[in-house]
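Student: need coordinates for the following:
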Amino acid sequence: MESTSALSFLLPIMMVTFSAVFLVLSRFNVPSGRAWGLGFGFSALGFIASVVPLPVEIGALSGDAFFVAGFFFYAEALLVQFSIPLYRRERAIFVLVYLLIDLYVVLVERSLHAELFLNDVATSCLLGFALLKVMDRATKLADRALIVMSSLVVLDTLARVMVFVFLVKSSNRLEDFATSSYAWAMQITTSAVGLLFALSVLGSITAATLLSYRDAADRDPLTGLYNRRGFDGALAPKKDSGRYEGTVLICDIDHFKQVNDRFGHAAGDRVIAELAAELGNSLPAHAISARFGGEEFVIFIPGASLAEGGVLAQSIRIRFAARDWRHIAIDRQITVSFGVAAIGESEASPVEAMVRADECLYAAKAAGRNQVVLEGGRFELRSAPEQLIEAAERLRAANA
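Tutor: Below is the predicted model of the structure:
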């Protein structure tokens, strides 16, 4: 009994410690940190309420409220961590209905079995709902471990109350909770499962944080596209397949220095960001786009032919040239030029195609800018711009 008594105090201390850790992490831009911290904090209060000398009804009601609040925030943390809608109103209504029923069970029925069953089913439903929403989002090992441990928390909670209520003969008096087999089992299993649960949360957050730092190192902060390092990294999986197939596009903004000199660098940054957004909206989903510096962009479109690359480049050029920039105080047309080259059958990497595309870009600049040049010759418009844009949209949709 002494070891059990020690566990009853060790458990809330452990929960408070993890709560403090996650709340601190929330100050360092960990989106789910606050919800995890509140979840473990309220759970700690629930365990404290079960061991401090309070009137029976107050101890039961406050403990139940703290536990359901803890699981409310565990569920919210999972939803936040996997970027799922929070369903906060629906979950809050569920908690309110539960608290009203619990009030009746404790004050009127005074049934320990009913109170524990109701609380454990309610908390399991809250966390189980979030698990169902996020389960298919767990693609990384640390995230899968978190899903497994969250599921184990639900199973442990339900199994414990089912055994106590339906299989074990015990007192149904609220006053006998502290000496019940349920209280003993809760301290033992929750100590083990709760520790593993908290560690899995830390592991998942750590993995996500490291990934975000690595992604930040591979991304251009202005546009969100890859930088040179990120572009090379994104191409690496293609190398594993044996060879590269596709087309390379290189583009930059015509007379961009004049834009910066006349309208300011802030306006120039907006133009660069808008071109990046245009690329994202116009290219197939599997295209790999990067800002190589300044106003220069490089795009690799796996599987695209030279003609398809030309159609896509021409549609982007037409749309960008038609933009009205007066909303950022630019009172002139801004255009882009493209060079396009296909990767040859004998080429083991896109590097040679990038060199040829760059030469085509220089040819487009020399020929007057605001045009697309393919290796082998200038891209000629054989149809109306509207028809060409529609063709590009069909290409993009077919390769989405």
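Student: contacts and neighbour counts: CA atoms only from here.
Tutor: Will do.
Student: quick one: distance of the longest helix seen in the chain to the chain centre.
Tutor: In the chain, taking DSSP state H as the definition, the longest helix is helix 181-218. Mean-position distance between helix 181-218 and its chain equals 17 Å (CA atoms, centre = their mean, to the nearest Å).
Student: check stretch 210-228 too.
Tutor: Here stretch 210-228 is found 15 Å from its chain centre; the criterion is CA atoms, centre = their mean.
Student: what are the boundaries of the helices in the stretch 1-150 of the chain?
Tutor: Taking DSSP state H, counting those that start in this stretch to define them, one finds helices in the stretch 1-150 of the chain at 2-26, 33-51, 56-81, 88-104, 112-134, 141-162.
Student: adding mean neighbour count, write those helices out as CSV.
Tutor: CSV is the format used below for the helices of the stretch 1-150 of the chain (neighbours: other CA atoms under 10 Å):
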stretch, mean neighbour count
helix 2-26, 18
helix 33-51, 24
helix 56-81, 23
helix 88-104, 14
helix 112-134, 20
helix 141-162, 19
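Student: using a markdown table, please lay out those together with distance to Ala273.
Tutor: Formatted as a markdown table, the helices of the stretch 1-150 of the chain follow (distance: least, CA to CA, whole Å):
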| stretch | distance to Ala273 |
| --- | --- |
| helix 2-26 | 29 |
| helix 33-51 | 31 |
| helix 56-81 | 28 |
| helix 88-104 | 34 |
| helix 112-134 | 32 |
| helix 141-162 | 32 |
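Student: one more to line up against the first:
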Amino acid sequence: MGENFAFFLPVMMASFGVVFGFVWSLRVRAAGYWSGAFFCVAGGFAVPAGFALFPTPHWGFVADLLFAGGFLLFSQALLERWRPNWLLWARIGICALSVLLCVVAIALDNLPLELAASDFGCFLLIGLPLIAGRDHLGNWSDRILFGAAALTALDNLVRGSTIPLTLSSGSFLNSDYAFLMQALACVFGLFLALAALAANMLDLLARYQRDAQHDPLSGLLNRRGFDEAIAQRARKLPMQGSMIVCDIDHFKTVNDAHGHALGDRAIVLLAQILARFAPADAITARFGGEEFVLFLPDTHAARAAGIANDIRESIAQEVADELGLSRRLTASFGLSAVQRGDASIHDAIARADAALYEAKTRGRNRVCVRRALAAPDTLATDLKFHAQGA
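Tutor: As a prediction, the model looks like this:
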């Protein structure tokens, strides 16, 4: 076994352990398992150095235990992406059985059996997650990670199957087995680490992007996320449909009388009602405070008004009871259809805002529609099928 491998591999694996530890500190759960796995494997590859300093037969057991533990963590790290805790106890059992067979082999002074038990155990531990992951390869990072894990599993399988050929000298340190183990570990270990790191960093970036575009309280899009969703749709399809703007009536009074915690619960409940009634392709956002916006693609004004009225009635009937309020909590709605002459979607939002203001001035708890901003006679006040609240 080359001295360069003996020094380089533990350092390389431990370095990846540190890197994944940092990623884990950024709240990427799988990175914690990757970190622990690479530290364990680094310890396993550092065993020859420990043996050189303190010769004892116990080092073999330490290496077997570290490799088994490391590959158990590899399997858990992979499954965090694809199917968390799948066959957890079976994998723990495989890890324990592999270590037990290694102990028996050490007691019998049977090096081929010890290496085979370790290799086949590692193969099963990293190979089983591939069964769960084969149906979750929707993006390139998962496909590359799957390939890297498959190569690592194949490496262990082939190495364990060819022990009679590569361990012909009977000595581990000077055998072809040891050289191939460390040489291939450099290649496949580096590939696996880089693939996992890329996948974890992409997950982290996706989470940051999701957080930047979503309101943390309601879970709906925020203003930035709404604009981005609208822009993405506009690049593919013509902008046609209806815009609804919703605002909770007398919300400040609710906060002042019952506290902001209850006001936050009201926001969450209203967001849930919006999500319940909004069509699957609707773009729903919280613009701030108690104001919500819904864009209903390919929906004419009459249909959008019916949806807005259903939402209005549900808010009036459900929210106060859910929060334990003595008086009903209501909301007002403004609606406008997207028009061909609109410079942007914000023209429709401006008309819906004007309709919302009209709903507020006419007594709240109602739906009003605006077709243009110019003259008051272009305002269609409460449509005949819109129930006016008490």
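Student: TM-score them against each other, please.
Tutor: After superposition, the two chains reach a TM-score (TM-score structural alignment, normalised by the length of the second structure) of 0.84; 374 aligned residues with a CA RMSD of 2.8 Å.
Student: before we move on, the earlier item: quick one, which of the helices of the stretch 1-150 of the first structure is nearest to Ile330 of the first structure?
Tutor: Taking CA to CA, helix 56-81 is the member of these nearest to Ile330 of the first structure, at 39.4 Å.
Student: what sits against Ala304 of the first structure?
Tutor: For Ala304 of the first structure, the contact set (CA atoms under 8 Å, 6 or more residues apart in numbering) comprises Glu245, Gly246, Thr247.
Student: err, Trp36 of the first structure, not the other one
Tutor: Residues in contact with Trp36 of the first structure, defined by CA under 8 Å, 6+ apart, are Ser19, Phe22, Leu23, Phe73, Tyr74, Ala77.
Student: over to Glu393 of the first structure?
Tutor: For Glu393 of the first structure, the contact set (CA under 8 Å, 6+ apart) comprises Ser282.
Student: what residues sit buried inside whichever strand or helix holds it?
Tutor: In this assignment (DSSP states H and E), Glu393 of the first structure forms part of helix 385-398. Neighbour counts over helix 385-398 of the first structure (16 or more other CA atoms under 10 Å) mark Leu388, Ile389, Ala391, Ala392, Glu393, Leu395, Arg396 as buried.
Student: one more: stretch 280-293 of the second structure?
Tutor: Buried, per 16+ other CA under 10 Å, within stretch 280-293 of the second structure: Ala282, Ile283, Thr284, Ala285, Arg286, Phe287, Glu290, Glu291, Phe292, Val293.
Student: looking at the first structure, name the residue matched to the second one.
Tutor: I take that to be Ile283 of the second structure. By TM-score structural alignment, Ile283 of the second structure lines up with Ile288 in the first structure.
Student: the last one too?
Tutor: Residue correspondence to the first structure (TM-score structural alignment): Val293 of the second structure is matched to Val298.
Student: list the contacts of that match.
Tutor: Contacts of Val298 of the first structure by CA under 8 Å, 6+ apart are Val248, Leu249, Ile250, Cys251, Ser289, Ala290, Arg291, Phe292.
Student: contacts only, for Phe297 of the first structure.
Tutor: Ile250, Cys251, Asp252, Ser289, Ala290, Arg291.
Student: check His214 of the second structure too.
Tutor: His214 of the second structure is in contact with Leu220, Leu221, Asn222, Gly225, counting by CA under 8 Å, 6+ apart.
Student: need the max-distance pair from the buried residues of stretch 280-293 of the second structure.
Tutor: Checking these with CA to CA, the most distant pair is Ala282 and Glu290, at 19.1 Å.
Student: do a quick rundown of the strands in the stretch 201-350 of the second structure.
Tutor: 241-248, 283-288, 291-297, 331-337 (DSSP state E, counting those that start in this stretch).
Student: so the longest one corresponds to what in the first structure?
Tutor: Meaning strand 241-248 of the second structure. So strand 241-248 of the second structure is aligned with residues 246-253, judged by TM-score structural alignment.
Student: quick check: buried residues in that stretch?
Tutor: Buried-residue list, stretch 246-253 of the first structure, by 16+ other CA under 10 Å: Gly246, Thr247, Val248, Leu249, Ile250, Cys251, Asp252, Ile253.
Student: need those in a markdown table (columns: distance to Asn119 of the first structure).
Tutor: Formatted as a markdown table, these follow (distance: CA to CA, whole Å):
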| residue | distance to Asn119 of the first structure |
| --- | --- |
| Gly246 | 58 |
| Thr247 | 60 |
| Val248 | 60 |
| Leu249 | 60 |
| Ile250 | 61 |
| Cys251 | 61 |
| Asp252 | 62 |
| Ile253 | 62 |
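Student: just give me the closest of those to Glu308 of the first structure.
Tutor: Proximity of those to Glu308 of the first structure (CA to CA) peaks at Thr247, which lies at 8.5 Å.
Student: which ones are touching that closest one?
Tutor: Shown in contact with Thr247 of the first structure (CA under 8 Å, 6+ apart): 300-306, 309, 340-343, 353.
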